[in-house]
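Student: sequence isn't available, so here's the structure alone:
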């Protein structure tokens, strides 16, 4: 594949010719996973960016700016508090996320504004208790 495309030949036909010749030489035989679909998780819906997302997950990269990541973390913290087994755990979860929110409020990182304020621990605990009584 080191040769250059001849002038006057379209890229598609030149590329097709290169692929055909490589196939004839057997360069595509014995490739790992040959004849199998590309792995893209167990999700039944197709996501055209699945391979990018897997690569970023393997590399530990985040696509969200820090403030948006904290918003997501805050949502997850409220969900975790709602499912917590005890009031003590609810308080710890909410106090931990409140500390992170306060840090960002006083030292904003680059990116969009956070748009959150610390949660009222007592209100979250009250909601947790009410959900347990139902």
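Tutor: That came in fine, so what should we check first? Because the structure is a prediction, the values reported are computed rather than measured.
Student: C-alpha from now on. contacts and neighbour counts both.
Tutor: Will do.
Student: pick out the residue nearest the middle of the protein.
Tutor: When Cα atoms, centre = their mean is applied to the chain, the residue found nearest the centroid is residue 53 (5.9 Å).
Student: secondary structure element for that residue?
Tutor: Using DSSP states H and E, residue 53 maps to helix 50-59.
Student: and the helix of greatest length in the chain, what does it pack against?
Tutor: Of all segments of type helix in the chain, defined using DSSP state H, the longest is helix 87-106. Judged by 3 or more Cα pairs under 8 Å, 6 or more residues apart in numbering; DSSP states H and E, helix 87-106 is in contact with helix 66-82, helix 121-133.
Student: returning to that earlier point: how about the helix holding residue 53: buried residues?
Tutor: residue 53 (16 or more other Cα atoms under 10 Å).
Student: returning to that earlier point: list the buried residues for the longest helix of the chain?
Tutor: 87, 90, 91, 93, 94, 95, 97, 98, 101, 104, 105.
Student: one more: stretch 122-134?
Tutor: 124, 125, 128.
Student: please report how far residue 34 lies from residue 28.
Tutor: The gap separating residue 34 from residue 28 is 8 Å, by Cα to Cα, to the nearest Å.
Student: helix or strand for residue 62, just tell me which one.
Tutor: Following DSSP H and E, one finds residue 62 outside all helices and strands.
Student: surely it and residue 56 touch.
Tutor: Yes. Applying Cα atoms under 8 Å, one finds residue 62 in contact with residue 56, separated by 7.1 Å.
Student: quickly list what's touching both of these two.
Tutor: Common contacts of residue 62 and residue 56 (Cα atoms under 8 Å, 6 or more residues apart in numbering): none found.
Student: contacting residues around stretch 89-102?
Tutor: Contacting residues not belonging to stretch 89-102 are listed as 70, 73-74, 77-78, 80-82, 84, 116-119, 121, 124-125, 128 [Cα under 8 Å, 6+ apart].
Student: hold the first one in mind and look at this next one:
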């Protein structure tokens, strides 16, 4: 029974070779990737994440994902246009954190809701700093020295003799 099955499989492989279905396969004539490396039991997960360009954070348990997202809040709200949008973003994250706190799963990691007022205070300070930079960049710089004493610009690799 097994011999008949193997013979049928071999016959299908031979007929596919005759039809040329194995010609021009990707990786033809190239060495097998990772052949000289030690065995890694999670190679398929790593190759999937790399092939699909997915972040490795997806492999973390839920509390660690929430903690990382809470740490990245200032960077994520930086470009939001209004306070309401900042409050909505932090509120959605806090809702996820509270939902996890009600029914925790995974490792026991301390995760606290994000303080909306602290995030807003920092967001406003960054906005004011950005606005101050824009106004200083928009106004031309005044020079106190007379225009006759201005130093001539030179190429850095040329020397005066």
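Tutor: Yes, it's here. Keep in mind it's a predicted model, so treat the numbers as computed, not measured.
Student: give me the TM-score for these two chains.
Tutor: Once superposed, chain against chain, the TM-score is 0.55 (TM-score structural alignment, normalised by the length of the first structure); 96 aligned residues with a Cα RMSD of 3.4 Å.
Student: ok, back up a step: report the separation between the aligned partner of the residue nearest to the centre of the first structure in the second structure and residue 61 of the second structure.
Tutor: Under the alignment by TM-score structural alignment, residue 53 of the first structure pairs with residue 49 in the second structure. Distance, residue 49 of the second structure to residue 61 of the second structure, by Cα to Cα: 16 Å.
Student: next one: residue 15 of the second structure
Tutor: Separation of residue 15 of the second structure from residue 61 of the second structure (Cα to Cα): 48 Å.
Student: what of residue 72 of the second structure?
Tutor: In terms of Cα to Cα, residue 72 of the second structure sits 17 Å off from residue 61 of the second structure.
Student: what does residue 86 of the second structure give?
Tutor: Look at residue 86 of the second structure and residue 61 of the second structure: by Cα to Cα, they are 26 Å apart.
Student: same check, this time on residue 114 of the second structure
Tutor: 19 Å.
Student: for the two, indicate the residue with more neighbours.
Tutor: Using other Cα atoms under 10 Å, the more surrounded residue of residue 114 of the second structure and residue 61 is residue 114, with 18 against 13.
Student: looking for the alignment partner of the more buried one in the first structure.
Tutor: Residue 114 of the second structure maps onto residue 119 in the first structure, by TM-score structural alignment.
Student: can you classify that match by secondary structure?
Tutor: Under DSSP: H, G, I helix; E, B strand; the rest coil, the three-state class of residue 119 of the first structure is coil.
Student: nearest spatial neighbour of it, chain-adjacent residues omitted?
Tutor: Closest residue in space to residue 119 of the first structure, ignoring its immediate chain neighbours: residue 98 at 6.4 Å, by Cα to Cα, 6 or more residues apart in numbering.
Student: same for the helix holding residue 53 of the first structure, what does it pack against?
Tutor: Applying 3+ Cα pairs under 8 Å, 6+ apart, we find helix 50-59 of the first structure packed against no helix or strand.
Student: that older thread, now the buried residues of helix 87-106 of the first structure in JSON lines, with distance to residue 11 of the first structure?
Tutor: Output for those, formatted as JSON lines (distance: Cα to Cα, whole Å):
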{"residue": "87", "distance to residue 11 of the first structure": "66"}
{"residue": "90", "distance to residue 11 of the first structure": "62"}
{"residue": "91", "distance to residue 11 of the first structure": "63"}
{"residue": "93", "distance to residue 11 of the first structure": "58"}
{"residue": "94", "distance to residue 11 of the first structure": "59"}
{"residue": "95", "distance to residue 11 of the first structure": "60"}
{"residue": "97", "distance to residue 11 of the first structure": "55"}
{"residue": "98", "distance to residue 11 of the first structure": "57"}
{"residue": "101", "distance to residue 11 of the first structure": "54"}
{"residue": "104", "distance to residue 11 of the first structure": "52"}
{"residue": "105", "distance to residue 11 of the first structure": "54"}
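Student: just those now: which is nearest residue 133 of the first structure?
Tutor: residue 87 (13.3 Å; Cα to Cα).
Student: so what corresponds to residue 100 of the second structure in the first structure?
Tutor: For residue 100 of the second structure, the aligned position in the first structure is residue 104, judged by TM-score structural alignment.
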